[in-house]
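[1] For reference, the sequence and a predicted model appear below.
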Amino acid sequence: MAGLLGTKSVTQIGFIVKDIEASKKTFGTFLGMEPPDTMDTEDYSVTQTTVEGKPAPGAACKLVFFDVTDHLQIELIQPNGVKSTWQDFLDEHGEGIHHIAFQIKNTEEKIAACEDFGMTCLQRGKYDGGNSEYTYLDASGPLKCIVELLENH
């Protein structure tokens, strides 16, 4: 049984943090890994970020990715203070696990299936020069978490 997403493999666990530089050192020590470089999200001209269905040109963050296995990343996210799912989470819950992510195909089809399952779209955008896209879904009702869909084109 493939489930709603066509996969059951979690590819990423995302954490919201206040201080990405301190957090990446802590995670690096815990994991026994050299802390990766910190990067910024791409410009809005690439990301075309929407939050709750509305354009969000100011929504951005700092990112760090730890490749802990060939198929699993730990992502650290430091929001920039502008309304986004990242900033909303930090404001409402403080630091902590923000999402679990799945690599999928056919984003629109998967969003529709997830909405039928009781999830709502929080935020969408593009990355990797516009060649890939992400969608955060509020699954707090059915799954008690935020789910992220990742698709590479």
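    Sure, I can see it.
[2] CA atoms for contacts and neighbours, from now on please.
    OK.
[3] in the chain, which spans are strands?
    With DSSP state E as the criterion, the chain has strands at 12-16, 39-40, 50-51, 54-55, 61-69, 72-79, 96-103, 120-127, 132-139, 145-152.
[4] mind checking which of those is nearest Lys110?
    Lys110 sits nearest to strand 145-152 of all these, at 8.4 Å, using CA to CA.
[5] Hmm, Ile20 is touching Leu76, no?
    Yes: contact status for Ile20 versus Leu76: in contact at 6.8 Å, counting by CA atoms under 8 Å.
[6] before we move on, back to that, can you list the strands of the chain in CSV and add mean neighbour count and distance to Leu5?
    CSV is the format used below for the strands of the chain (neighbours: other CA atoms under 10 Å; distance: least, CA to CA, whole Å):
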stretch, mean neighbour count, distance to Leu5
strand 12-16, 22, 15
strand 39-40, 12, 28
strand 50-51, 19, 22
strand 54-55, 12, 25
strand 61-69, 18, 21
strand 72-79, 22, 17
strand 96-103, 20, 8
strand 120-127, 21, 15
strand 132-139, 21, 12
strand 145-152, 21, 9
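[7] Now distance to Gln87 too, for those, in a markdown table please.
    A markdown table is the format used below for those (distance: least, CA to CA, whole Å):
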| stretch | distance to Gln87 |
| --- | --- |
| strand 12-16 | 8 |
| strand 39-40 | 15 |
| strand 50-51 | 11 |
| strand 54-55 | 16 |
| strand 61-69 | 9 |
| strand 72-79 | 5 |
| strand 96-103 | 11 |
| strand 120-127 | 12 |
| strand 132-139 | 13 |
| strand 145-152 | 14 |
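[8] Check it against this one:
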Amino acid sequence: MSTLFGKICQIGYVVQDIEAAMQHWLSMGVGPWFHAENVNIDYFNYRGQASSALIGAAVANSGDMQIELIQMKNDGPSMWKEFVEAGGTGIQHIAYWTKDYQAVLDRARSLGHKVAQEGQIGGPTGRFCYFESASTPGTVIELSDISGPKGQIFEQVRLAALNWDGTNPIRKV
């Protein structure tokens, strides 16, 4: 448990082939997967500049832990692209979720954490940011606002996994 962010809620993987990655997780009994081929990001900034980064994403839960798969769809600048260009596939970030996004973000910034990329999905209560990790190489920290529709969707994903019987393993969204 982080005294700043709370509990880790999501492990995010950057993958080359999201379909193959979902099949891998399905073979371990994790699902169902909710897959958006092209994520509609309201706005996205990378290192202070607007970016046209486009991703596909899929989420599923294993217990209370959400697994996110991200595949780059273009060459728009982002930390995901940096990760791939550095030869990375696999765990790229861990995410903390909050219903008090601005207060947690402000506190993190006051403690010296710098935002490297940020955006919004589904309106003002769908903000997210990834903190710079240059001083501590390794997995990036994401902070995500779940006070709006995104939080409701994440809860539906969690509930779908609770008694999942293996049917309808990939659900397009």
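    It's in. Everything quoted here is computed from the prediction, not taken from an experiment.
[9] Would you give the TM-score for this superposition?
    The TM-score (TM-score structural alignment, normalised by the length of the first structure) is 0.82; 145 aligned residues with a CA RMSD of 2.3 Å.
[10] just to revisit the earlier point, now do the shared contacts for Ile20 and Leu76 of the first structure.
    Overlap of the contact sets of Ile20 of the first structure and Leu76 (by CA atoms under 8 Å, 6 or more residues apart in numbering) consists of Leu63, Val64.
[11] so which of the strands of the first structure gets nearest Leu31 of the first structure?
    strand 61-69 (7.9 Å).
[12] which other residues reach the closest one?
    Contacts of strand 61-69 of the first structure (CA under 8 Å, 6+ apart): 20, 24, 31, 35-41, 73-80.
[13] just stretch 35-52 of the first structure next, same as before
    Contacts for stretch 35-52 of the first structure (CA under 8 Å, 6+ apart): 20-21, 24-25, 27-28, 55-66, 83-85, 121-127, 129-130.
[14] And for stretch 84-92 of the second structure?
    Applying CA under 8 Å, 6+ apart, the set of residues contacting stretch 84-92 of the second structure is Ile11, Gly12, Tyr13, Val14, Val15, Gln16, Trp80, Phe83, Gly138, Thr139, Val140.
[15] Matching the first one against the first structure, which residue comes up?
    For Ile11 of the second structure, the aligned position in the first structure is occupied by Ile13, per TM-score structural alignment.
[16] Please tell me I have it right and that match contacts His99.
    Yes: with contact defined as CA under 8 Å, Ile13 of the first structure reaches His99; the gap is 5.9 Å.
[17] right, and Gln103 of the first structure touches Thr135 too?
    No: counting by CA under 8 Å, Gln103 of the first structure stays clear of Thr135, with 10.8 Å between them.
[18] Give the intersection of the neighbour lists for the two.
    Joint contacts of Gln103 of the first structure and Thr135 (CA under 8 Å, 6+ apart) are Leu149, Leu150.
[19] for the match of Ile11 of the second structure, what are its contacts?
    With CA under 8 Å, 6+ apart, Ile13 of the first structure has these contacts: Leu72, Gln73, Ile74, Glu75, Ile97, His98, His99, Ile100, Ala101.
[20] what do we get in the second structure for the third one?
    I take that to be Ile74 of the first structure. In the second structure, Ile74 of the first structure lands on Ile67 (TM-score structural alignment).
[21] how far away is its match from Phe44 of the second structure?
    22 Å (CA to CA, to the nearest Å).
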